[in-house]
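Visitor: Predicted model and sequence follow; I will ask about them next.
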Amino acid sequence: MSEKSKYFVIKEKAVPEVLAKVVEAKRLLDSKKGMTVQEATEQVGISRSSFYKYKDDIFPFHENARGKTITFIIQMDDEPGLLSEVLQAIAENHGNILTIHQSIPINGIASLTLSVDILPNRGDAEAMVDDIEACQGVHYLKILGRE
């Protein structure tokens, strides 16, 4: 019986240093033609064995999110125009809203659940999350799931 893969989305500050360096080495290999794994790992300060051990298991969020559906929950102020600003951030990063549900605000805070399709070859989930979190009045954003 094969074991099903489980995926986790974690913030960069929680990623062990070796894994962050594996991602950096992969970026170097992709950006510099002719660079060897040995050169990339030496440049970022990890062993080749660490690179090979983790290279297929760690990648930037945006790399694996294109062409996928992501569900977010957002807590935000109940302010005119804020929902429009959040939706604009999604559109600017080539996301297509599939579902949207906003609760009745309690104490001036609304909860919003969104399912967003990240368009293949165009969408940028990482920038989308950054842009939504940067909206004045957004207090909390959590990624609930990814399909």
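Guide: It's in.

Visitor: all contacts plus neighbour counts: C-alpha atoms, from now on.
Guide: Fine.

Visitor: so how many other residues sit close to residue 106?
Guide: Using other CA atoms under 10 Å, residue 106 is surrounded by 10 other residues.

Visitor: next one: residue 128
Guide: Quick note: residue 128 (other CA under 10 Å) scores 22 neighbours.

Visitor: likewise residue 136?
Guide: Neighbours around residue 136, by other CA under 10 Å: 13.

Visitor: ok, structure two:
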Amino acid sequence: MTSRKPFYLVREDMLTEAMEKTLAAKELLRSGKVKKINEAVHHVGLSRSAFYKYKDGIFPFHTMVKEKIITLSIILVDRSGSLSQLLGKVAETGANVLTINQTIPLQGRAHMTLTIDMSPMKLDLNELMEVLEKLEAVEKVELVGTGS
């Protein structure tokens, strides 16, 4: 089990140029002005490697405050009741499951993505992820994205 990395609030003028360009590229993609990552990074003058380095770790403050829909990537041990146990724990937190996608188990493991609405929850994101990682059937939990 990995420890959760904390989030920090950083003033815009403290960001590196690559971080600022990553945010600009993400906004181009979000808005639909460009369709592909290659187009976005080229438009803002950023390398693809820098974009991939920062894309999952930097978010505009307003999106983190208002977004309550998250998608988690979960590696689940393939045994009877694993999914039921996981969904039961999510329900206990008060979260609302919006979508579930699960692969066919291979080598005793299934990969799933779970999109949930966190707005009714009392826990924060890190607490939710820790609760899920403590389940015996869960090997790994990662945040894939936020948004509706």
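Guide: Sure thing, it's come through. Just so we're clear, the structure is a prediction, and the values are computed from it rather than from any experiment.

Visitor: can you tell me the helix or strand for the nearest residue to residue 145 of the first structure once chain neighbours are set aside?
Guide: Take residue 145 of the first structure and drop its neighbours on the chain: the residue closest to it by CA to CA, 6 or more residues apart in numbering is residue 71, 5.3 Å away. For residue 71 of the first structure, the host element (DSSP states H and E) is strand 69-77.

Visitor: Now the element after that strand, going C-ward?
Guide: helix 82-92.

Visitor: which of the residues in that following helix are buried?
Guide: For helix 82-92 of the first structure, the buried set under the neighbour-count rule, 16 or more other CA atoms under 10 Å, comprises 82-83, 86-91.

Visitor: residue contacts, the nearest residue to residue 67 of the first structure once chain neighbours are set aside?
Guide: Using CA to CA, 6+ apart and skipping residues adjacent in sequence, the residue nearest residue 67 of the first structure is residue 120, 4.2 Å away. When contacts are counted by CA atoms under 8 Å, 6 or more residues apart in numbering, residue 120 of the first structure touches 66-68.

Visitor: Which one (most neighbours) among those?
Guide: residue 66 leads those on contacts (other CA under 10 Å) with 20 neighbours.

Visitor: and the residue nearest to residue 145 of the first structure, how far is that from residue 112 of the first structure?
Guide: 10 Å (CA to CA, to the nearest Å).
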